[in-house]
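Peer 1: Everything below, folded, please.
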Amino acid sequence: MVARRDAAIARGAARLTAVAIASGKGATVTDVDGNTFIDFAGGIGTLAVGHAPQDVVDAIRRQSEQLLHMCSIVATYEPYVAVCERLNRLVPGDHAKKTVLLNSGAEAVEAAVKIARAHTGRQALIVFEGAYHGRTNLTMGMTSKYALFKKGFGPYPSEIYRLPFPNLYRRPAGMSEDAYLDHCIAQFDHALVAQVAPEAVAAVVVETVQGEGGFVPLPPRFAEHLRARCSEHGMLFVADEVQAGMSRTGRLFAIEHYGLVPDIVVCGKSIAGGMPLAAVTGRADIMDAPHPGGLGGTYSGNPVACAAALVALDSLTSPAFLERASAIGEYVRAHLERLQARFPDLIGEMRGLGPMLAIELVKDPVSRAPAPELTNAINAETLKRGLITIRAGLYSNCLRFLPPLTISDEQIDEGMAVLAEAIAAAQAGPA
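Peer 2: Now for the predicted structure:
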């Protein structure tokens, strides 16, 4: 099957593994040869409620028998309205809110930008180093990692201003965390003079936890500063929670850990239990700024995806699910701390928020030089042993952990034992 894929599918649609999957259930997948793998990749964050949860499957089946597609531009149907009503209640903020549904995270980020520009009458965007916002032309322009996502695809849109994101692990040697945050805050304020005037900025778009950037959480003091500056200057604070949202951090939205209310929240990935759906939710007056017909798409808010989302959201918002997600975070963190103690020369940092965790692999702990080759070797070794892991990070030197949040402690223990073996094998090199 993999050979057929390589022959039939464009090279740019890369694959990270040579596994061909036949089915999945819970936190495991089974390949076409009958091998079962523990899945620590979780569809790159789309499977918080697990592979093929029965209630989601049942909802998809029921909806598919009633209405497969209509297009929300043509007519209204219950699942679309119900998802928007639910998100309006769930997104932080006591103000009146409205929502629009899209197919993917990139589409949703782009829609958020259109909404922000229509509301403010401004064009400029502020984004950050390490950011990933999507693969459309606009969102590629907003994305930071050049070689993997952007090379050869320009030109990119203008009026995008990229500023440093506080990565505490990679702060200058000898600088304290507080001094480094002071420096990053000063850089942000300086950019509002040296790069773009705040009255020209429609939105500051930031991931609450950087995903492709290596699971770097937004430092609370920096987040508070962004919120304050946005409020002061009429810039919209847009939280990109496509990967960090939907209970991935132990809260439905990662921004809930900060006690801040964004003007717009973008979500996707796990919202529909593996079906393609994303959403933009914000203050009603902001969301109503675009003219009728300015938002939407043929498949945006497809009824089958919406039906799946309504059931997935029941799980994602339940106290028991959120409590278990937090417990998974603590359990996996303890495993990773033990791994870091065992391999102190290789694992430079373990970081994340709740169960959204990653380790950064380095060539040595002093220079902190990235070790992408080691990262690839570890992923190859885990795969040999029945565990799916994937990379992340600006330098492709992080392992990210996005298992379904239905995973058991026993499956975590088994997966982490495999990971320890894989790291040791990769460190030793070819036999």
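Peer 1: going forward, measure contacts and count neighbours with C-alpha atoms only.
Peer 2: OK.
Peer 1: Any figure for the gap between the nearest residue to Gly211 once chain neighbours are set aside and Thr281?
Peer 2: Leaving out its chain neighbours, the residue that sits closest to Gly211 by CA to CA, 6 or more residues apart in numbering is Gln243, at 6.2 Å. Distance from Gln243 to Thr281, counting by CA to CA, to the nearest Å: 16 Å.
Peer 1: between these two, who's got more neighbours?
Peer 2: Gln243 (31 against 27; other CA atoms under 10 Å).
Peer 1: Contacts only, for the more buried one.
Peer 2: By CA atoms under 8 Å, 6 or more residues apart in numbering, the contact set of Gln243 is Gly45, Thr46, Gly211, Cys267, Gly268, Lys269.
Peer 1: How about the contacts made by Phe212?
Peer 2: One thing to correct before we go on: residue 212 is Glu, not Phe. By CA under 8 Å, 6+ apart, the neighbours of Glu212 are Gly130, Ala131, Tyr132, Ala392, Gly393, Leu394.
Peer 1: So which of those are in strands?
Peer 2: Under the assignment DSSP state E, the contacts of Glu212 contribute Ala392 to strands.
Peer 1: The structure of the following sequence is requested for comparison with the preceding one:
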Amino acid sequence: MQKTMQQYTDIFDKCQTNEGYFGDFRVAGDNYFVSPVLESVPGTVMRFEGNDKVMWATNNYLGLADNNEIKQVAVETAMEWGVSGPMGCRMVSGNTHEHIALEEELAAYAQKESSVLFNFGYLGIIGTIASLVGKDDIIVMDKLCHASIIDAARLAVSDPRNLRVFRHNDMDSLEKLLQTVNKTRKKGVLVLTEGVYGMTGDLAKLDRICELKDKYEARLFVDDAHGFGVMGAHGRGAAEHFGVQDKVDIYLSTFAKAFTAIGGFSAAKKEVVDWIQYNARTQIFAKSLPMVYVKSLRKTLELVQEGHVRRERLFEVSELLSNGLRNLGYYVAQTASPIISVYVPGGDLAVGKYWVKFLRDHGVFLQCVMYPVIPKELIMFRIIPTASHTNEQIAFTIEIFKQLRDEYSLQLDIHLEAVDRIYSND
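Peer 2: Just a heads-up that it's a prediction; the model follows:
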């Protein structure tokens, strides 16, 4: 992944280079490693280049993507409303009792007073943060926050000096920043973090973050895209996992992960949500979320709330696969989330591509992460288990990883300092 730093006379000049994000893949017209074309509906087995692969790269955590109850609601709603209705933005002609009911149900599940829907989680993050952060307010952000949070933070602050970044999950770094900004702050401070970090699978230390934000009179925004429906005794997310659901000031999640749809929501105290609803430009000037999603999401939320067995199976699948890979000698990061990060010494792009192709050619589809996202000396296989994966699929995947190890005579001894650098983002 590259970003252009050169200056051009014409804004289109850069388009003829291999610069920018994933520039080499763009120039090569690649649809194998970047934007691979999958040929079937989401599931534990999907077709790629005409052949079935065991799929470990979709965020279908609870296995609800092919749930027949949700499909039935979607079909019936589409027959009545089509894919467009209601038409218009919520403030003009796009509001319905169904939208309001879903917001009330989401707020109750998240144990907040109120919530507001957005058409995408990305828009929810940008709209929520930009609507709340004003001139002279300060944002304090974890260094590994998702691109959507970074974009929102940059959009929200008028003075770049009011955007501060602390080392990933480093509470000393966070506290020092809060101490510093409190010496000169004129207005409010908003701390931004994810709940579960989707790339690495580690959790934000929300218990300690809540202590610090209270100590230094800040507010806390948590994007829990990968935790919502998954973490905690009732699936409410990472904050429930740490027992601080009531301490999180603004709780946000997308529906693109465990809820296997599109859209998102922010939940908070009623007056805060009212402010967001009337001031978030990504909400005010966007068409209402189509009814086919709203009604389907209400059914999905019902299944998620009742999803104890699915969550137990999800973590069982994660543990079985993680332990099987560790028994082969692979280094698998220890995290509290079900996301599996497998680290292998390497770092060369060509080598990493060979390894990915080997796995896919042998029936296992997953993501591979390399430099500059992680240190040069490592390659990371990112595996997303679901509640629907079978023990046979787990055993098959372990066997293919064994063949990969033996075929390429992989040296699996890891320098732990390199892994530590990923989680500290040094």
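Peer 1: Now do the same for the residue nearest to Gly211 of the first structure: its match in the second structure.
Peer 2: Under the alignment (TM-score structural alignment), Gln243 of the first structure maps onto His226 of the second structure.
Peer 1: Wasn't that match part of a helix?
Peer 2: No - judged by DSSP: H, G, I helix; E, B strand; the rest coil, His226 of the second structure forms no part of a helix; its state is coil.
Peer 1: how about the alignment partner in the second structure of Ala420 of the first structure, secondary structure?
Peer 2: Matched across to the second structure, Ala420 of the first structure falls on Lys402, judged by TM-score structural alignment. Three-state assignment for Lys402 of the second structure (three-state DSSP): helix.
Peer 1: what about the closest residue in space to Lys402 of the second structure that isn't next to it in sequence, distance to Phe118 of the second structure?
Peer 2: Setting aside the residues directly before and after it, Lys402 of the second structure is nearest to Leu328 in space (CA to CA, 6+ apart), at 6.6 Å. Remark: distance between Leu328 of the second structure and Phe118 of the second structure (CA to CA) = 44 Å.
Peer 1: What count of nearby residues applies to Asp288 of the first structure?
Peer 2: Neighbours of Asp288 of the first structure (other CA under 10 Å): 16.
Peer 1: Now for it: which residues touch it?
Peer 2: Lys98, Ile115.
Peer 1: Check Phe365 of the second structure too.
Peer 2: Phe365 of the second structure neighbours (CA under 8 Å, 6+ apart): Lys53, Val54, Met55, Trp56, Ala57, Leu359.
Peer 1: Please say which position in the first structure it maps to.
Peer 2: Match for Phe365 of the second structure (TM-score structural alignment): Ile388.
Peer 1: cool, Ser266 of the second structure as well?
Peer 2: Aligned partner of Ser266 of the second structure by TM-score structural alignment: Val280.
Peer 1: If you drop the residues flanking it in sequence, what lies closest to that match?
Peer 2: Val266 (4.7 Å).
Peer 1: and if you look at Leu405 of the first structure?
Peer 2: Ala48 (5.0 Å).
Peer 1: quick one: which of the contacts of Phe365 of the second structure is nearest Ile394 of the second structure?
Peer 2: Nearest to Ile394 of the second structure among the contacts of Phe365 of the second structure: Val54, at 9.0 Å, using CA to CA.
Peer 1: host element of that closest one?
Peer 2: Following DSSP states H and E, one finds Val54 of the second structure within strand 51-55.
Peer 1: Could you give me the buried positions within that strand?
Peer 2: Neighbour-count burial for strand 51-55 of the second structure flags Asp52, Lys53, Val54, Met55 (criterion: 16 or more other CA atoms under 10 Å).
Peer 1: Tell me the one among those nearest to Gly188 of the second structure.
Peer 2: Met55 (44.6 Å).
Peer 1: hang on, the earlier thing: Leu328 and Phe118 of the second structure: which is more packed in?
Peer 2: Neighbour comparison, Leu328 of the second structure and Phe118: the larger count goes to Phe118, with 29 against 14 (by other CA under 10 Å).
Peer 1: aligned partner of that one in the first structure?
Peer 2: In the first structure, Phe118 of the second structure lands on Leu102 (TM-score structural alignment).
Peer 1: Look at the residue lying closest to that match once chain neighbours are set aside and say how many residues are nearby.
Peer 2: Nearest non-adjacent residue to Leu102 of the first structure, counting by CA to CA, 6+ apart: Ser300, 4.3 Å away. By the criterion of other CA under 10 Å, Ser300 of the first structure has 25 neighbours.
Peer 1: Can you classify Ser300 of the first structure by secondary structure?
Peer 2: coil.
Peer 1: pretty sure it is touching Ala108, no?
Peer 2: No - in this structure Ser300 of the first structure lies outside contact range of Ala108 using CA atoms under 8 Å: 9.9 Å.
Peer 1: what is in contact with the two at once?
Peer 2: Leu101, Leu102.
Peer 1: Distance from the strand holding Val54 of the second structure to the middle of the chain?
Peer 2: With CA atoms, centre = their mean, to the nearest Å as the basis, strand 51-55 of the second structure stands 23 Å off its chain's centre.
Peer 1: how near is the equivalent of Ala204 of the second structure over in the first structure to Glu349 of the first structure?
Peer 2: With TM-score structural alignment as the criterion, Ala204 of the second structure lines up with Leu218 in the first structure. Separation of Leu218 of the first structure from Glu349 of the first structure (CA to CA) stands at 16 Å.
Peer 1: the more surrounded of these two?
Peer 2: Leu218 (23 against 19).
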